[in-house]
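Novice: after the sequence you'll find the predicted model.
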Amino acid sequence: MAIQLDYLLQPLGYYCTEIGPLNQIIHLWGYTDLNERQRCRNLLKQDPRWTEYVAMIMPLIEHQESRILTPAGFFSPMAVAYRPA
């Protein structure tokens, strides 16, 4: 997450499942629009620390999916303050 925070700004949420499919991590990142998302992710992918990390964790990932979500009209998401443990 430390590397991601250098490029992806603050997360909207970071969760692990307790009911349903177990051993899942779900993280939500907020962007102004898809162009900002693409720009931030492109910068992250160019960081050698990130490519090294991804190479290390890929054997551990069984399934991964991405979703683009838009908030309901009555809801305004707010960034959370991440504090390392």
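Specialist: Everything's here; your move.
Novice: CA atoms for contacts and neighbours, from now on please.
Specialist: Fine.
Novice: need the strands for the protein, in chain order.
Specialist: Counting by DSSP state E, the chain has strands at residues 11-16, 25-29.
Novice: nearest to residue 75, of the ones you listed?
Specialist: Closest to residue 75 of these, according to Cα to Cα: strand 11-16, at 12.9 Å.
Novice: now the strands of the chain as JSON lines including distance to residue 47 and mean neighbour count?
Specialist: As requested, the strands of the chain are exported to JSON lines (distance: least, Cα to Cα, whole Å; neighbours: other Cα atoms under 10 Å):
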{"stretch": "strand 11-16", "distance to residue 47": "19", "mean neighbour count": "14"}
{"stretch": "strand 25-29", "distance to residue 47": "19", "mean neighbour count": "13"}
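Novice: put this beside the first:
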Amino acid sequence: MAIYELRTYSVIVGKMPEVISHYQNEGWPALAKHPKKLVGYFTGDVGALNELIHVWKFDDDADRRAFWAGVFSDPDFLAFAAKIRPLMREQNNKLMLSAPWGPQP
């Protein structure tokens, strides 16, 4: 059964343009080298200001753990993470399963 991971990062007020630049220039190129698991990136709007949101889809928990192990052993990603972490106030992760009705991503 597929597992979806919702990652929400609260960005320090005023730092979103810098975060977006780092993701465009370093973060996404580093992540794009790894298996295609991303459903989408989103930025907060009304009521969710200063949030960067990711949704990832994995085959199962083993797939999820293998993916993140690969990402966190990538020197390009680690260099990006070192730049981005000081711009974040908080990170929240949720693991979710699809409901047994309705559309599936």
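Specialist: Arrived safely, thanks for sending. Just so you know, these numbers come straight off a predicted model, no measurement behind them.
Novice: Throw the strands of the first structure into a markdown table and include distance to residue 40 of the first structure, thanks.
Specialist: Below are the strands of the first structure laid out as a markdown table (distance: least, Cα to Cα, whole Å):
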| stretch | distance to residue 40 of the first structure |
| --- | --- |
| strand 11-16 | 13 |
| strand 25-29 | 11 |
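Novice: of all those, which lies closest to residue 64 of the first structure?
Specialist: With respect to residue 64 of the first structure, and counting by Cα to Cα, the nearest of those is strand 25-29 at 9.8 Å.
Novice: ok, average deviation of that closest one from the second structure?
Specialist: Strand 25-29 of the first structure differs from its equivalent in the second structure by a mean of 0.8 Å after superposition (mean Cα distance after the TM-score superposition for the first structure).
Novice: count of residues packed around the equivalent of residue 86 of the second structure over in the first structure?
Specialist: Taking TM-score structural alignment, the alignment pairs residue 86 of the second structure with residue 59 from the first structure. Using other Cα atoms under 10 Å, residue 59 of the first structure has 8 other residues around it.
Novice: for the one 3 residues further on, same thing?
Specialist: Counted with other Cα under 10 Å, the burial measure for residue 62 of the first structure works out to 6 neighbours.
Novice: now it: how far from residue 54 of the first structure?
Specialist: Note on residue 62 of the first structure: its distance to residue 54 of the first structure, by Cα to Cα, to the nearest Å, is 14 Å.
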